[in-house]
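Engineer: show me the folded form of this:
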Amino acid sequence: MKTNGIPSVLAFLVLVFAKCGFGEKYRTESAHDLSSSLDFEEMMSAVIARNQELANRMTNLEFAMEELRRHDENLSLGIEKLSQDNRYLKKADENMRLDIERLKKTNERLRRDLQEREEEIRRWESAVEERLLYLEAIGLQIAPRTCETLAKLGVTRSGNYLIDPDGVLIGDSPIRVLCDMETGWPGSSHANPVSTIVLHDSMEKTEVHHCTGPGCYSRKVTYDASLKQIVSLIDQSASCEQRIRYDCSAVVPNEGDTPYSWWLDRHGRPRYHWDEADAVEHASDCGLSHDSIDPTRRCNKDARALQQEANIGIIADPTALPIVELRFGGVQTEVQKANHTLGGLVCRGRATPSANPPTSCSSLRRAGNTGTGYHLIGKKQGRLDVVLCRMDLEETDPGFQLETDAFIQQGAVYFDAYRTTPWDNWDWIIPFDGTEVNIGDAMDPSTGIFTAPQDGIYAFHLHCWTRVVNHNPSTPRGNLITIRKNGEEVAELITQEIDINSDQNQINDQMPGQSILLDLSVGDEVDIFLNRGETYADFFNGGRSLHFVGYLLYPL
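Structural biologist: Just a heads-up that it's a prediction; the model follows:
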């Protein structure tokens, strides 16, 4: 309920008059009453002012209430909006929950798919690994012995390849080499461009450490192949070489007859030459070329010549390669400098085929047969000897080739010579009219001489028809036929008349025989010789009444 200031004052005055009464009317007119009246007025003014202040505050409160009402309406609208937002968020939350469920399902499906893919990849990896192992095994079985063989199979790209110089599935494992299919022989106009290069751990330029004594610096060389495989490669190649580059400054390679530098061959023997032209002397052109600052003194022996020299030497001795260690010395002061670079072992071409059949285990190795075991070799003509070849040993080892007593006869020698006519020329070799067999062509029927084509034990058999006609009983007659070796009698065949009848002529027909074994060397001659008498024949039927048979019984 609204109140104004004036009505409130009037109400207050009514209350005052009612309390005091009209009997007090005239008391106020005194001076004291006048003073009280003034105080009353002041009090009334204060009350009015206070009332006005309260009225203002009430107005302000009404405005504030109105503002609060509007705020309340706005708050209600905000709450409604928040409710709407909350409902939207709940819906969005539900949608998100559904999305999360879908994502979970998708993730689970993807996880299963990933597991299946991983399992499939593992199966593929396993299959690929098995295939690689299989291909590697196949590669080991068919690995060529040299890069040249690989080139003949159609490979034209240079690169690293597996080769097996000592033979497939025997000896050491295949080795990995660099096959250079493009760089030709020096000066060959690419006549044979294929090179097999065995690499090692000392191919980079390496500083020679400062030290004073002969060979005090040592560099052992480790190859990417076993020594057995390397030697097999060398044996099968037309040529092999290694290049040494030696850069030096003010270094003395030799001091009088004392060499300060050398290298070790595959047998561990020191070699003092650095180029094949100097193989017979202790030579070092720094140590590799003769083009030094002072041409009369090698490798800058004049210490005043301090410029660096680069020298190259080539080692091509197949019995020494590969180089297994380098030794240098005489690099004493900081002024002296030396570096070395050792090239890979480079082999080219194919070794000249050995005799067929091979004559030794060495020729077998050079022909590429590097399997340890029993082999046939043709040491002697007409036979193949069985020997044990220890291909895992060096050829200088006494056990490299071991002999056995076994052999196989290679060339057969048989003949059967005959006569169809009589022969009565005394002191003469009996010739023949022909041969039934003459394997080896060692019998010459026209001369009657057999010439041994190979060493061995030979058997000979002689059968002939002899006839003795005794015309004078007082002087009996007979036949003497001998088998000769190089003109010397070695066997006799004798026939003599029997039962001599003094009253009439006696005819004695016989078919004597003789056999002998002879130890012959190549070129020895054997014949039958008529000393006296005659050999007989069937004139009418052309019978072969004399046979001389011989054959090789045991080659030596």
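Engineer: going forward, measure contacts and count neighbours with C-alpha atoms only.
Structural biologist: Fine.
Engineer: in stretch 304-317, what's buried?
Structural biologist: With burial defined by 16 or more other C-alpha atoms under 10 Å, the residues of stretch 304-317 counted as buried are Ala305, Leu306, Glu309, Ala310, Asn311, Ile312, Gly313, Ile314, Ile315, Ala316, Asp317.
Engineer: residue contacts, the second one?
Structural biologist: The one in question is Leu306. Taking C-alpha atoms under 8 Å, 6 or more residues apart in numbering as the criterion, Leu306 is in contact with Ser249, Ala250, Asn300, Val335, Gln336.
Engineer: shouldn't the first one be in contact with Asp302?
Structural biologist: No: the criterion here is C-alpha atoms under 8 Å, and Ser249 misses it with Asp302 at 9.8 Å.
Engineer: sequence B follows; please return its structure for comparison with A:
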Amino acid sequence: MENSYKIHLYVFLFAYCGSRLVTCVSSEEKVQYSTDNEIATKELFEAKIMEIEAKVVNLETKVAKQEYIIKALQNGCEVSRAGHVSVNKTDNKNKILGKNFIPRTCQEAYDQGMIMTSGLYIIDPDGQNVGGESEDPIEVYCDMGVGSAVKTLIGHDTEATGAVEICNDAGCFKKDIHYFASDKQIEALIELSNECHQYFKYECIEAPFEYQSEQVSWWDDRNENQQFFWSGKYTSPNAHTCECGIYGNCVGGGTKKCNCDSGLKDLQVDSGIISDKTKLPVKRLNFGHIIADGLYTLGKFECSGKVFISGMPRTCADLRGFGHALNGMYLVMGNDSIENIYCDFSKLQSDNDFQKQIGRVEVQSSPTFFYVQRSRKMDSGIITFQNAPVNIGNAMNLSTGKFTAPVFGTYFFSFSGIGSMDFTTKDAKLQVSLIKNSQNIGKGEAQLTQGLSTDTLTLQSTVDLQAGEQVWVNINIYGEIHLFDDVDQHYTHFTGWLLQEDIVETLNYAN
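Structural biologist: All right, here's what the predicted structure looks like:
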């Protein structure tokens, strides 16, 4: 009985002490639980606020679109059930803008004085092709913004902040992006614009872009290639970085390229502007190794400004930038000549049939050819001339005997004459040299022996000259000999002409 009492007492004491210990530990856990709960609640509220802000922006866009549709209906345009405004391209009338011309970009509409305020408008980036091969105009948001650059914004179906689903594999969560414009119209807008960009933001808790040196998240560009940079421009294949990686201030140390790669269990954010217009727009988002939470936000596709083209057009792309939209043959500046090309403006710049080479065109800005003669004999120095049956371009100076190239190009020269000696029994030699800027580039020679009083000499050469360079013929004699001529017969002839002008160098020199 006594032993039984002791056992019950021990059990009671153990239970009492145990309950006191549990009470002590539970108090600490309650404090920790309360702190964690407050942090989680704060993060939840922040996420909800961002989600609500995104919804507000989306609703504002919808309201603006409804107002735009009402205006379109009032102007007699057709509106589909999906809310797309139809413009009759055969009439070439932009009823919303009230003009007989549909601008290709918001910048072009602004430059033409067609729009002055931000709002929804119709544009036609690929142009109003007469053959009917271009696509229908699109509706975009024109943002006047600050400064002279006007933005063209194309929306998509994923502008509201979205949540990723928990999954483990690389790229296991995918989200396709559908834009409110065709791929062709978007690419045409890119070709016409000075710059294009797209905003991206990712809020993450244990949802990295890179995990154990493996790329688990990426986006697909317009050519369906994987891209791993989330801000800035493409630098190299598989280059992985975010905005903090560009500036070297990512959470987790200098080796990290994104805040979400830190591995921390609290909320991290990576946001930035993707600005490589050769890759944009984003066509699909791919996320992987999502342990906890992730929220993504992808902004509208934005382009601004216009491509600056200096000098004369060199390609069909340059011609399109100048505003040409009619298919046909055009003259453009080649590498060293004027070239004839065929432009199909119904195609994109990346299409093989967009530009076809037809051939070179021989163009001379300054036609040049001459034929000059002597009327009397001479025996030394630069050969001068007294007669000029032809001197088109006046590049040949008879009194100095020097030809001055008016333009860059390839020239041909030919000289002929007679060497003569009188009343001598000794051998003699007469040489003529073609001189370019005091440099000997060719010689002709007449050799006379006893019993032979005359000998014909000729000299021909093809020479590349820059504008302003000079060519002349110089005479040297060895013995009793001279260059024969008289006033009636004209035995000395010098002729030359421009074979082919380097029109590109000529125009560059003139500018």
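Engineer: show me which of the contacts of Leu306 of the first structure is closest to Arg383 of the first structure.
Structural biologist: Asn300 (60.9 Å; C-alpha to C-alpha).
Engineer: so how far is Ala310 of the first structure from that closest one?
Structural biologist: In this view, Asn300 of the first structure and Ala310 of the first structure are 11 Å apart by C-alpha to C-alpha, to the nearest Å.
Engineer: which residues do the two both contact?
Structural biologist: Any residue near both Asn300 of the first structure and Ala310 by C-alpha under 8 Å, 6+ apart counts here, and that gives Cys248.
Engineer: re earlier: which of the buried residues of stretch 304-317 of the first structure fall in strands?
Structural biologist: Mapping those onto strands (DSSP state E) picks out Glu309, Ala310, Asn311, Ile312, Gly313, Ile314, Ile315.
Engineer: want to throw the residues you listed into TSV with distance to Asn95 of the first structure?
Structural biologist: What follows is those, written out as TSV (distance: C-alpha to C-alpha, whole Å):
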residue	distance to Asn95 of the first structure
Glu309	84
Ala310	82
Asn311	84
Ile312	83
Gly313	85
Ile314	84
Ile315	85
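Engineer: in the first structure, which helix is the longest?
Structural biologist: helix 31-142 (DSSP state H).
Engineer: how much does the helix or strand following it stray from the second structure?
Structural biologist: Next in sequence after helix 31-142 of the first structure, counting helices and strands by DSSP states H and E, comes helix 147-152. Once the two models are superposed, helix 147-152 of the first structure sits on average 1.6 Å from its counterpart in the second structure (mean C-alpha distance after the TM-score superposition for the first structure).
Engineer: residues in the second structure aligned with helix 147-152 of the first structure?
Structural biologist: The alignment of helix 147-152 of the first structure onto the second structure (TM-score structural alignment) spans residues 106-111.
Engineer: mind listing what's buried in that stretch?
Structural biologist: Applying 16+ other C-alpha under 10 Å to stretch 106-111 of the second structure flags Cys106, Gln107, Glu108, Ala109, Tyr110 as buried.
Engineer: now do it: distance to the chain's middle.
Structural biologist: 20 Å (C-alpha atoms, centre = their mean, to the nearest Å).
Engineer: next: stretch 318-325 of the first structure.
Structural biologist: 19 Å.
Engineer: same deal with stretch 296-314 of the first structure?
Structural biologist: Relative to its chain's centre, stretch 296-314 of the first structure lies at 38 Å (C-alpha atoms, centre = their mean).
Engineer: stretch 221-238 of the first structure too?
Structural biologist: Offset of stretch 221-238 of the first structure from its chain centre (C-alpha atoms, centre = their mean): 11 Å.
Engineer: equivalent analysis for stretch 172-187 of the second structure, please.
Structural biologist: With C-alpha atoms, centre = their mean, you get 22 Å for stretch 172-187 of the second structure.
Engineer: so which bit of the first structure is it matched to?
Structural biologist: On the first structure, the counterpart of stretch 172-187 of the second structure by TM-score structural alignment is residues 216-231.
Engineer: flag every buried residue along the matching stretch.
Structural biologist: Cys216, Tyr217, Ser218, Val221, Tyr223, Ala225, Leu227, Lys228, Gln229, Ile230, Val231.
Engineer: so which of these are in helices?
Structural biologist: Filtering those for helices - DSSP H - leaves Leu227, Lys228, Gln229, Ile230, Val231.
Engineer: contacting residues around the third one?
Structural biologist: Going by C-alpha under 8 Å, 6+ apart, Gln229 of the first structure touches Asp164, Pro165, Asp166, Asp172, Ile175.
Engineer: could I get the contacting residues of Ile102 of the second structure?
Structural biologist: Here Ile102 of the second structure is in contact with Asn92, Lys93, Asn94, Ile122, Ile123, Asp124, Gln128 (criterion: C-alpha under 8 Å, 6+ apart).
Engineer: hang on, isn't Asn425 of the first structure packed against Thr535?
Structural biologist: No: Asn425 of the first structure is beyond contact range of Thr535, at 9.6 Å (criterion: C-alpha under 8 Å).
Engineer: the two: which has the busier surroundings?
Structural biologist: When Asn425 of the first structure and Thr535 are compared for neighbours, Thr535 comes out ahead with 24 against 15, by other C-alpha atoms under 10 Å.
Engineer: how much space separates the more buried one from Leu77 of the first structure?
Structural biologist: Counting by C-alpha to C-alpha, the separation of Thr535 of the first structure from Leu77 of the first structure is 158 Å.
Engineer: equivalent analysis for His463 of the first structure, please.
Structural biologist: From His463 of the first structure to Leu77 of the first structure the distance is 150 Å (C-alpha to C-alpha).
Engineer: this completes my enquiry, with thanks.
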